[in-house]
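Undergrad: here's a sequence, model it:
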Amino acid sequence: FRGYPLQTLTRANLAWLGVALTSVPFAAVHLKNPNVSPVFTFINTTLAGVWLAVAYLRTRSLWFPLGIHWSWNWAQASLLGLPVSGINNLAPAPLLHSMNAGPAWLTGGAYGIEGGAACSVALVISTVVIWRLKLIARADVPTNECQKPAR
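TA: Model prediction:
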């Protein structure tokens, strides 16, 4: 439900409005999940919405944000055996059986890592890396225009 409005507002040169108008509802929808911690859940899911929107803006393709969103959820559930957005047991036989160890404000507690401060930091860093990384070329810009001229 986020791709069309973000793409449309981006084409209208209102990309950052599109980021805000799609990230906040994305976060609001997650507030109905089990084991929610309202403050961190809303903040982190809004940050995740920004992270995914920046992935789209950087590549102008929905494949990259879809891939990182799927990978994020898969890693938590199928690889680590952790809750995904408060939902437990999404993977019946995860590769590892991890557990959150530490205070809930840091680890997310029963909601999973998406509900803690560690996730906030990871999302901010990841968003900046995706935006700044030159290895991911925007699909709508020829490769030679993405590179800075040599000095």
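Undergrad: can we go C-alpha only for contacts and neighbour counts from here?
TA: Noted.
Undergrad: show me where this protein has its helices.
TA: Assigned by DSSP state H, the chain shows helices spanning 3-11, 15-30, 38-59, 63-74, 104-107, 117-132, 143-146.
Undergrad: what helices and strands are in contact with the first one?
TA: Same thing as helix 3-11. Other helices and strands packing on helix 3-11, by 3 or more Cα pairs under 8 Å, 6 or more residues apart in numbering; DSSP states H and E, are helix 15-30.
Undergrad: please generate a structure for the following sequence too, so the two can be compared:
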Amino acid sequence: MSLWNTRAVRWVEDQYTQAHFEPTRRVWPAGVRLAVMVVLFVLVTGLAAGTRSVAGDNPVLSLLSGAVSVLIALTVYAAAVRFLEQRPVTELDLADAGSVLRVGTAAGLGLFAATIALIALFGGYGTEGGVSVGGALTVLGIMAGVAVVEELLFRGIIFRLVEELTGTRGAMVISGVLFGGLHLVNSGATVWGALAIAVEAGLMLGAVYAATRSLWMPIGLHFGWNYALSGIFGVTVSGNEDQPTGLLHGVLSGPEAITGGGFGPEASIFAILVCTVPTVVFLRIAKRRGRLYTRQQLRSAGTASAS
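TA: Below is the predicted model of the structure:
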């Protein structure tokens, strides 16, 4: 391995694992950290959207765009945590990132496969045309960037810092509602679809983070779900009607309660039911591990660590 590559590896480890990190200044208050980091990630989100727009439907450019978005988002998040919070970025520990991402991605793929199977069982899903490998690769790049950027923003920043102010349950509700509200900006958005996203995804991903205290699992789940939805089964993602078609060209027909209508399967009652199962499971795991915190517990822990 060259000297440059050795230094590059050490730099990455310093950014995300930071085994020898030593605080050099006081930690900013949670409300200030929340505001600053949200502003930073609004800029990161805009940059990621810009790179996706430039890439268009080109598979190679889309994969490059996704990789760039992932790298920028992870670097900005790690740098912000180091500066504002004066601590190691333990929620992005690289030691188990690969295995956890694989498990999360497989779980996300499985959850959506179960959802679309239930919709198909009631006659709501079919396909037309052939398959598109290029489309599947294009969506792969898009969804990698989306999963990382959105999870860093909503679980890494909003959930985690709101939790300091309200406790775990308040953080789950607030981050879930905001996550659902984000999807109202999509071209085919509906209020019901946004509420469904808040419940099935916002609460589920919040529960996963609460139980694991790692961002890799929610990133994997988010990516696997979105990629199965658009990259494999070729249906509308969260009312985004301009999304490129993936491997298959899916067609939904029938009652909106079953298919989700123009918003896509995420507004289906089946999506809510399927995602409720892991939400309950992970909340029980979080409770068993003692990771459902009250505001008082977090304040006491912060006071003790500062003394």
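Undergrad: TM-score for this pair?
TA: In this superposition the chains share a TM-score of 0.76, using TM-score structural alignment, normalised by the length of structure 1; 135 aligned residues with a Cα RMSD of 2.5 Å.
Undergrad: format the helices of structure 1 as a markdown table; extra columns: distance to residue 95 of structure 1 and mean neighbour count.
TA: Formatted as a markdown table, the helices of structure 1 follow (distance: least, Cα to Cα, whole Å; neighbours: other Cα atoms under 10 Å):
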| stretch | distance to residue 95 of structure 1 | mean neighbour count |
| --- | --- | --- |
| helix 3-11 | 32 | 16 |
| helix 15-30 | 26 | 18 |
| helix 38-59 | 25 | 23 |
| helix 63-74 | 11 | 15 |
| helix 104-107 | 20 | 18 |
| helix 117-132 | 22 | 16 |
| helix 143-146 | 39 | 11 |
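Undergrad: possible to save those helices as TSV with distance to residue 92 of structure 1?
TA: Conversion of those to TSV gives the following (distance: least, Cα to Cα, whole Å):
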stretch	distance to residue 92 of structure 1
helix 3-11	30
helix 15-30	22
helix 38-59	24
helix 63-74	12
helix 104-107	22
helix 117-132	24
helix 143-146	43
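Undergrad: for residue 90 of structure 1, find the nearest of these.
TA: Taking Cα to Cα as the measure, the helices of structure 1 were each checked against residue 90 of structure 1, and helix 63-74 came out nearest at 9.1 Å.
Undergrad: find me the equivalent region of that closest one in structure 2.
TA: Correspondence between helix 63-74 of structure 1 and structure 2 is established over residues 216-227, with TM-score structural alignment as the criterion.
Undergrad: can you give me how far the matching stretch is from the chain middle?
TA: Using Cα atoms, centre = their mean, to the nearest Å, the mean C-alpha position of stretch 216-227 of structure 2 is found 6 Å from that of the whole chain.
Undergrad: among the helices of structure 1, which comes closest to residue 88 of structure 1?
TA: Distance to residue 88 of structure 1, taken as Cα to Cα, is lowest for helix 63-74 among those, at 11.7 Å.
Undergrad: which residue packs closest to the spatially most central residue of structure 2, ignoring adjacent ones?
TA: The C-alpha lying nearest the average C-alpha coordinate of structure 2 belongs to residue 151 (Cα atoms, centre = their mean; 3.2 Å). Of all residues not flanking residue 151 of structure 2 in the chain, residue 219 sits nearest, at 5.9 Å (Cα to Cα, 6 or more residues apart in numbering).
Undergrad: quick one, what contacts the one you found?
TA: If a contact means Cα atoms under 8 Å, 6 or more residues apart in numbering, then residue 219 of structure 2 has 101, 104-105, 147-148, 151 as its contacts.
Undergrad: with residue 83 of structure 1 instead?
TA: When contacts are counted by Cα under 8 Å, 6+ apart, residue 83 of structure 1 touches 76-77, 89-90, 110-113.
Undergrad: so which of the residues you listed persist in structure 2?
TA: By both residues aligned by TM-score structural alignment, their matches' Cα atoms under 8 Å, the contacts of residue 83 of structure 1 still in contact after alignment to structure 2 are 76-77, 90, 110-113.
Undergrad: which element is the residue nearest to the centre of structure 2 on?
TA: Residue 151 of structure 2 belongs to helix 133-151 when assigned by DSSP states H and E.
Undergrad: show me what that helix is packed up against.
TA: helix 30-55, helix 59-85, helix 216-226.
Undergrad: list the buried residues in that helix.
TA: Residues of helix 133-151 of structure 2 classed as buried under the neighbour-count rule (16 or more other Cα atoms under 10 Å) are 134-151.
Undergrad: excluding chain neighbours, give the residue nearest to residue 112 of structure 2 in space.
TA: Leaving aside its chain neighbours, residue 112 of structure 2 sits nearest to residue 225 (5.6 Å; criterion: Cα to Cα, 6+ apart).
Undergrad: okay, the one you found and residue 231 of structure 2: tell me how far apart.
TA: Computed with Cα to Cα, to the nearest Å, the distance linking residue 225 of structure 2 and residue 231 of structure 2 is 10 Å.
Undergrad: with residue 71 of structure 2 instead?
TA: Residue 71 of structure 2 sits at a distance of 22 Å from residue 231 of structure 2 (criterion: Cα to Cα).
Undergrad: these two: who's more crowded?
TA: A count of neighbours by other Cα atoms under 10 Å puts residue 231 above the other of residue 71 of structure 2 and residue 231, at 30 against 14.
Undergrad: and the closest residue to that one other than its chain neighbours, how many neighbours?
TA: Nearest-residue entry for residue 231 of structure 2: residue 246, 4.0 Å, with adjacent residues in sequence omitted and distances by Cα to Cα, 6+ apart. For residue 246 of structure 2, the neighbour count with other Cα under 10 Å is 26.
Undergrad: wait, residue 246 of structure 2 sits on residue 226?
TA: No. Counting by Cα atoms under 8 Å, residue 246 of structure 2 sits too far from residue 226 to count as a contact (11.0 Å).
Undergrad: ok, the counterpart of residue 18 of structure 1 in structure 2 - contacts?
TA: Under the alignment defined by TM-score structural alignment, residue 18 of structure 1 is paired with residue 171 of structure 2. Contacts of residue 171 of structure 2 were listed using Cα under 8 Å, 6+ apart, and they are 158-160, 162-163.
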